[in-house]
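> Sequence plus the predicted model coming up.
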Amino acid sequence: MGSIDKKSSLLQEILPVDWHNDERMGFLMSAFKDRSVNPKSWDAKLKFWRVLIEEYCVHCKQVTFDEAHLKKTFERDGCVPACLTPVIISLKNDGKVVPVEEIQKLGYHGQSWSSWTTEKLLKTPASFAVNKLWSALGYDSSASQSTTEKLVSIPALQSYAEEVLAQHCPDHSAHNASSQVMILADVILKEPNKQFAELAIMWLCRNNQAIVEDTMSPALVKFGPNVQISNVDRQTISLQRQEIALTRKLHELEEEKERCLAEIKAYLAKGMRPAARNSLKKKHELERRATKLSDSLANLHVMISQLKDSESHAQVIGAYKNASAALKAVYKDTGLNEDNVANAMDDVEEALELHDEVKTVISKPVGPMSSTLDDEELEKELAELLEDHEEAGPPGGGTSEFDINKLPSVPSSPVGAKTLNTQASQL
């Protein structure tokens, strides 16, 4: 199906269905004709290539390209597309692609991307309108505009920049999230494509997702929303560079000490004891220097750790201050203070007292009985009834006292029901 089939699987994933239709692709690969002949077909062809180019750049992380690169990429059965110039011009008119030098000219400290785009549209509206007019009429505008320049796909650059940001600052969506300060050159060198990485960092800087400080050497970079490079960051980088230099020097001393040891053994083997003694002195001197370097390196580690702790402590204090301010704002907005709370509690107590009074009133008896009888009369009558009951004694003329001595003794043999009844009647 052509040379594009030999490319990576990433390209295969974005190829549309029409790519496998020879007749359809014959039309899509040909140059643009007059739009007035078939406007619908002309627009569909333009849309096909615009969508395919954008998807290719984003999906394959191809941040920059030129027309020659696209022709080679989309070569099919030995045939390259002859219609890419108007497509590229159309993408430029819509701000989907921009020249590489336009982004590099703004650098890391240029205006934001949105304001830059707006300014470009306001400064050069005539050329944009002319390009659109030429395309609408179906004329080939390649005669007046060259597409050999290197271009940047804005959607691809944005996607790549987001990956770089997520790599160095995974929690970049969180409040006050930031990465550690790093040396810009080290970050760029670790990326597979140095130019793409540089453009991505420029994009992040102009969208307030990173900051670069290149006023002194080495240039520093820090990732995160609205971050700043503090003096602690600069001192940390300075100490880390000294740490790297001391580690390298310590490694060199260890290698030199090993060479001295080898020399000592060689001199002894040859019977050259004075030379061996001199090499041994040199070895002891190297060991002394290495010990001092190790101590200095340990001190650097402590200082770097303390600097990092101080920054984290500052962040904690900042969080405390923000929380305190938020709490005060809540009290201010809601009018909460000691007097208001005390007044509210008094109101609650009054409401509860009112509730108890209402319950008492509701529980009073109602009707004729409530007006003729009161509690004292009822208590007096109950006392008289109790006194009469005690004077009369228990029913049947018996005594009210219980004598346990009059109970029968416990039988030693089984007792029948008749005997039990007889004993019961005698009680």
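Received it, and whenever you're ready, just let me know what you need.
> all contacts plus neighbour counts: C-alpha atoms, from now on.
Fine.
> So V80 sits against F74, correct?
Yes - under the criterion of CA atoms under 8 Å, V80 lies in contact with F74, with a separation of 6.6 Å.
> Have a look at those two and say which one is more surrounded.
Applying other CA atoms under 10 Å to V80 and F74 shows that F74 carries more neighbours, namely 22 against 17.
> Settle this for me: that one is touching D5, isn't it.
No - look at F74 against D5 with CA under 8 Å: they stay out of range, at 9.8 Å.
> What strand or helix carries the residue nearest the centre of the chain?
The centroid of the chain falls nearest to D171 when counting by CA atoms, centre = their mean (3.0 Å). When elements are defined using DSSP states H and E, D171 is found to belong to no helix and no strand.
> contacting residues around it?
Contacts for D171 (CA atoms under 8 Å, 6 or more residues apart in numbering) come out as A177, S178.
> three-state assignment of V152?
Using DSSP: H, G, I helix; E, B strand; the rest coil, the structure places V152 in strand.
> mind listing what it touches?
For V152, the residues meeting the contact criterion (CA under 8 Å, 6+ apart) are V63, T64, F65, V97, V98, P99, V100.
> One more to weigh against that first structure:
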Amino acid sequence: MFSSTRGNVQGNPSMDDLRPYLPSEWSNEERIRTLMGPMPTAQDEVARTARLTFWTAAIHHWCYVTKKFTFTFQESLSAFRRGTQQPLCLSDVLLHMNRLGEVVPLDELPLGEQGEESWVGWGRRVFISAPSRFAWNKVKQALGANNINSKVFVDTKLLQDMCEAVLKSYWKLSLDDHIAGNKPLTFASLYSKVGDCVGSADNLHLVVEALVHNGRAATTVHKDMTYVKLAVCGDLQKPVITQVEIAENELHVAQKGVANNISQLEHEIASLQQEVMLALKAKSKTKALLLLRRKKRSEKSLATQMGALENVNTCILQLQETQINKQVLGAFRSGVEAIRSSIAGDSSADAAATTMDELQQVLEECQDISSLLASGVSSQVTDVDDDTLEEELDQLVTEDQDLSSIDTNLANHMQGLKFPEVPKSNPLASVRELSSPSYSPP
């Protein structure tokens, strides 16, 4: 239904409509004129279904292409305006999509952290609040009082797809960057990673709130900065942001900032050193002294920054060691629980003695089998006299010495040989003269 085909704007046929989300039917004047009309009556079920199907798909495609999670009724009218003509059935289409849950008013969309709900609250919400709200909406629609002009709608299908896309994109980038574990990020850092998926920071904020409501993300505010932690792929537990993780993140940010300051100071000191040398060459002693004072102040600041960096690195190492110790302690506790569960059965002294007797019997049987196997192999091996082995070894040594003497004599004989000298003239030249026709014998 949707393609890159463009129609012409009604009232100005020479102007091409460059809106990329428009359906392919946009160039069909007769069909679009019909689709732009009011919603057919309930008796004409075929035409009504076709109108709803077309505009529902068109609105979803518009939201997908433009990455527009939220929109108003007036924005949808402007998006599908055709010259001076607007789709007259769009209000009925939005109400239909709202009933199906494909678009939901922003103030009715469940977002953010879910509080603990009691059984009484759950029963009130399911059996009283939801049916009452649905009935009241039906009454307002029947009376024509359901005003959608002031509402901001959310495309729930697009929101759900973008939530999955953000999770996949984030974890793909995390694997490519070799990030160990799941660490909380600031909202700005998360947007720099997955901003291409959602389009805008407001869209990402809506996605994060939806993920938090579904238990796939966690957020917290620390020093006017929002931290976000996404769930691990395949993990059904809701993520939790701890103070240790926030402290570690702040320490890494401080480490990076101090390292940048040190790099700038080192570059400044090297530049001042060069300027001092140039001033001395120019016989400007006063300027050289001023530059030298600046260099000393920069060196003092560099020493301070180096100490700060060392302190930050020490704090990060101590924090990491604390986490490792916590993991080791947790492993010990798990081991203790495993040992307790393993000996929770029949672990009396009599049972242990019986088990040891059975073990000893099995070991004795294994030892008997090993002895039999060893004796069988040794009986098949022929004993060899040590004197015979020594004679064979002496013979091998004698043969090796004979071969070495032959090689030595051959090398000495080769040293006495001399190769003939290389001729200075071509020996075949006389043969060519005798065979030439102009040659006459003497």
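Good, I have the coordinates. Here the structure is a predicted model, which is why all the values come from computation and not from measurement.
> gap between the residue nearest to the centre of structure 1 and T422 of structure 1?
Distance, D171 of structure 1 to T422 of structure 1, using CA to CA, to the nearest Å: 98 Å.
> Likewise for D388 of structure 1?
D388 of structure 1 is 34 Å from T422 of structure 1, where distance means CA to CA.
> again with Q315 of structure 1
Q315 of structure 1 is 99 Å from T422 of structure 1, where distance means CA to CA.
> neighbour count winner among those two?
Legend: neighbour count by other CA under 10 Å for Q315 of structure 1 and T422, higher for Q315 (13 against 10).
> Sticking with that one, tell me its helix or strand.
Assessed by DSSP H and E, Q315 of structure 1 sits inside helix 273-334.
> any idea which helix or strand comes after that helix?
Toward the C-terminus, helix 273-334 of structure 1 is succeeded by helix 338-363 as the next helix or strand (DSSP H and E).
> Export the contacts of V152 of structure 1 as JSON lines, with columns for distance to L137 of structure 1 and neighbour count.
Putting the contacts of V152 of structure 1 into JSON lines (distance: CA to CA, whole Å; neighbours: other CA atoms under 10 Å) gives the following:
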{"residue": "V63", "distance to L137 of structure 1": "31", "neighbour count": "27"}
{"residue": "T64", "distance to L137 of structure 1": "29", "neighbour count": "21"}
{"residue": "F65", "distance to L137 of structure 1": "27", "neighbour count": "18"}
{"residue": "V97", "distance to L137 of structure 1": "22", "neighbour count": "24"}
{"residue": "V98", "distance to L137 of structure 1": "24", "neighbour count": "21"}
{"residue": "P99", "distance to L137 of structure 1": "25", "neighbour count": "17"}
{"residue": "V100", "distance to L137 of structure 1": "29", "neighbour count": "18"}
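> Quick check: of the residues you listed, which lies closest to K222 of structure 1?
Distance ranking of the contacts of V152 of structure 1 against K222 of structure 1, using CA to CA, places V63 first at 22.1 Å.
> and E117 of structure 2, that's in a strand?
No - the assignment for E117 of structure 2, made by three-state DSSP, is coil rather than a strand.
> residues near it, how many?
Applying other CA under 10 Å, I find that E117 of structure 2 has 10 neighbouring residues.
> Any figure for the gap between it and S370 of structure 2?
With the distance defined as CA to CA, E117 of structure 2 ends up 69 Å from S370 of structure 2.
> Quick one: the strands in structure 1, in order.
Ranges of strands within structure 1 are 64-65, 97-99, 151-153, 182-183, 210-213, 220-223, based on DSSP state E.
> Among the ones you listed, which comes closest to L204 of structure 1?
Proximity to L204 of structure 1, assessed across those by CA to CA, is greatest for strand 210-213 (5.3 Å).
> Run the chain-centre distance for the closest one.
Mean C-alpha position of strand 210-213 of structure 1 versus that of the full chain (CA atoms, centre = their mean, to the nearest Å) differs by 20 Å.
> Quick one: residues contacting L106 of structure 1.
Applying CA under 8 Å, 6+ apart, no residues qualify as near L106 of structure 1.
> Distance check, it against S312 of structure 1.
Relative to S312 of structure 1, L106 of structure 1 is positioned 33 Å away (CA to CA).
> Likewise for G78 of structure 1?
Taking CA to CA as the criterion, G78 of structure 1 is separated from S312 of structure 1 by 61 Å.
> now swap in N343 of structure 1 and tell me
Between N343 of structure 1 and S312 of structure 1 the distance, using CA to CA, works out to 43 Å.
> Which parts of structure 2 are helices?
Using DSSP state H, the helices of structure 2 run over residues 29-35, 45-66, 73-79, 90-100, 119-124, 130-143, 156-176, 187-198, 201-213, 243-281, 285-342, 349-379, 386-416, 429-435.
> can you list the residues that contact the first one?
Put plainly, it is helix 29-35 of structure 2. Taking CA under 8 Å, 6+ apart as the criterion, the residues outside helix 29-35 of structure 2 that touch it are E25, W26, R51, P87.
> one more time with 7 Å
Judged by CA atoms under 7 Å, 6 or more residues apart in numbering, the contacts made with helix 29-35 of structure 2 from elsewhere in the structure are E25, W26, R51.
> Now that helix: buried residues?
Within helix 29-35 of structure 2, the residues that qualify as buried are L35, counting by 16 or more other CA atoms under 10 Å.
> Mean per-residue distance, it versus structure 1.
Between helix 29-35 of structure 2 and the corresponding residues of structure 1, superposition yields a mean separation of 3.3 Å, by mean CA distance after the TM-score superposition for structure 1.
> got it, and the third one?
Averaged over the aligned pairs, helix 73-79 of structure 2 sits 3.3 Å from structure 1 after superposition, using mean CA distance after the TM-score superposition for structure 1.
> do the same with the fourth one
For helix 90-100 of structure 2, the mean deviation from structure 1 after alignment is 2.2 Å (mean CA distance after the TM-score superposition for structure 1).
> Name the residues of that helix that come out as buried.
Buried residues in helix 90-100 of structure 2, counted by 16+ other CA under 10 Å: L90, S91, V93, L94, L95, M97, N98.
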